[in-house]
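>>> Please work out how this folds:
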Amino acid sequence: MPKLSAASRHSVSFTVNGVARSVEVESRTLLTDALRHGLGMTGTHVGCEHGVCGSCTVAIDGTMARACLTLAVAAEGCDIRTVEGLGLGPGRLGVLQAAFKRHHALQCGFCTAGILMSLDTYLRRHPDPSREELTLVIGGHLCRCTGYAPIVAAALDAAAELRGAQKHPEETAHA
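Here you go, the predicted structure:
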């Protein structure tokens, strides 16, 4: 990576949810700010800004990452997946999102985007997870509203559906 000064501006290009995007940022701009303010993608939330709460979790090249700890310039050329990329299309929930709805796995929703991204990333590599594995995955997220039991239940349900064990097609559209 070239030597960067704090005030210099750079064009950063990456793929977000399958679409090539570019954004002008200062060297010190965090990925959360580039996504939210530079690209208008507000699904990635900013919570603690220290990497503790997990609200800002995205997938970078298929790996969970805290966007509040990642400089936007470090994402140059990367494939980024955000919560906006989980849906099946406009107004259609993805499998994991629909399972969260069925299991009432969210209340205020602030932490939900990060939790969904961690679970989505994990389920892509581990399609048949145990309750204990999912508990560890979401252990890096702070949720003050739901508790974690409905979140784990939703993730188990979604994993089963993704494996073809059960179907809830009527639940995948927004009400």
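
>>> going forward, measure contacts and count neighbours with C-alpha atoms only.
Noted.

>>> Confirm that Val23 sits in a helix.
No: per DSSP: H, G, I helix; E, B strand; the rest coil, Val23 lies outside any helix segment and is strand.

>>> Tell me which residues touch it, please.
For Val23, the contacting residues are 11-13, 34, 38-39, by CA atoms under 8 Å, 6 or more residues apart in numbering.

>>> Quick one: those as TSV, columns for neighbour count and distance to Leu123 too.
Output for the contacts of Val23, formatted as TSV (neighbours: other CA atoms under 10 Å; distance: CA to CA, whole Å):
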residue	neighbour count	distance to Leu123
Ser11	13	33
Val12	18	29
Ser13	18	27
Ala34	22	27
Gly38	14	29
Leu39	14	27
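
>>> I'd like the structure of this one too, to check against the first:
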Amino acid sequence: MKITLKVDGVEHKLDVDPRTTLLDALRDRLGITSTKKGCDHGQCGACTILLNGRRAVGCLALAVAHQDAEIVTAAGLADGDELHPLQKAFVEHDAFQCGYCTPGQIVSAVGMMQEAEEGWPSVVTEDPNAEQVELTDTEIAERMSGNLCRCAAYCNIVPAISEVANS
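A predicted model of the protein is given here:
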């Protein structure tokens, strides 16, 4: 099937098998390797992308279902050589060890901060009717729980996100 995807601001026309996931289309067809293949079951978050502005795991999304979608990967967050504030914070806080989960963590954090700004409550949100959710460490940890880190760098991931979210 022929589809068009806009990835990191660039339009791509692809001919894909209907069973191809967005993750496989990004990595295997477009060579965008910042999106990682971890569990391939939607459980680890290594393949997190922004799909039309919302967090999604690329391994569970079929490419053909997202014709003309706008996709942002970790590679697309930077502005040329200027890192995104969350990318900078992860470096400054040493919020990674092996780094495999880092792209998914950062993309997920970008989407999570937008959700909180829009007032989307989580199970730990104190006031579910608030127009904007305060991103405490507990709130960040809960909202990022779909992104796993095998190295357990959470003690640095949460402060890195908190610094950007609360600045």
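
>>> re earlier: and of the contacts of Val23 of structure 1, the nearest to Leu119 of structure 1?
The closest of these to Leu119 of structure 1 turns out to be Ala34 (CA to CA; 23.1 Å).

>>> Excluding sequence neighbours, find me the nearest residue to the closest one.
Closest residue to Ala34 of structure 1 apart from its sequence neighbours, by CA to CA, 6 or more residues apart in numbering: Ala72 at 6.4 Å.

>>> where does the residue sitting nearest the centre point of structure 1 land in three-state SS?
Structure 1 has Met117 as the residue nearest its centroid, 2.9 Å off, counting by CA atoms, centre = their mean. The three-state label given to Met117 of structure 1 by three-state DSSP is helix.

>>> Which residue in structure 2 aligns with it?
Residue pairing (TM-score structural alignment): Met117 of structure 1 is matched to Val107 of structure 2.

>>> how much space between that match and Asp17 of structure 2?
26 Å (CA to CA, to the nearest Å).

>>> Regarding Thr32 of structure 1, what is its secondary structure?
Three-state assignment for Thr32 of structure 1 (three-state DSSP): helix.

>>> Need the nearest residue in space to the counterpart of it in structure 2, chain neighbours excluded.
Aligned by TM-score structural alignment, Thr32 of structure 1 pairs with Leu23 of structure 2. Excluding its sequence neighbours, the residue lying closest to Leu23 of structure 2 (CA to CA, 6+ apart) is Gly58, at 4.5 Å.
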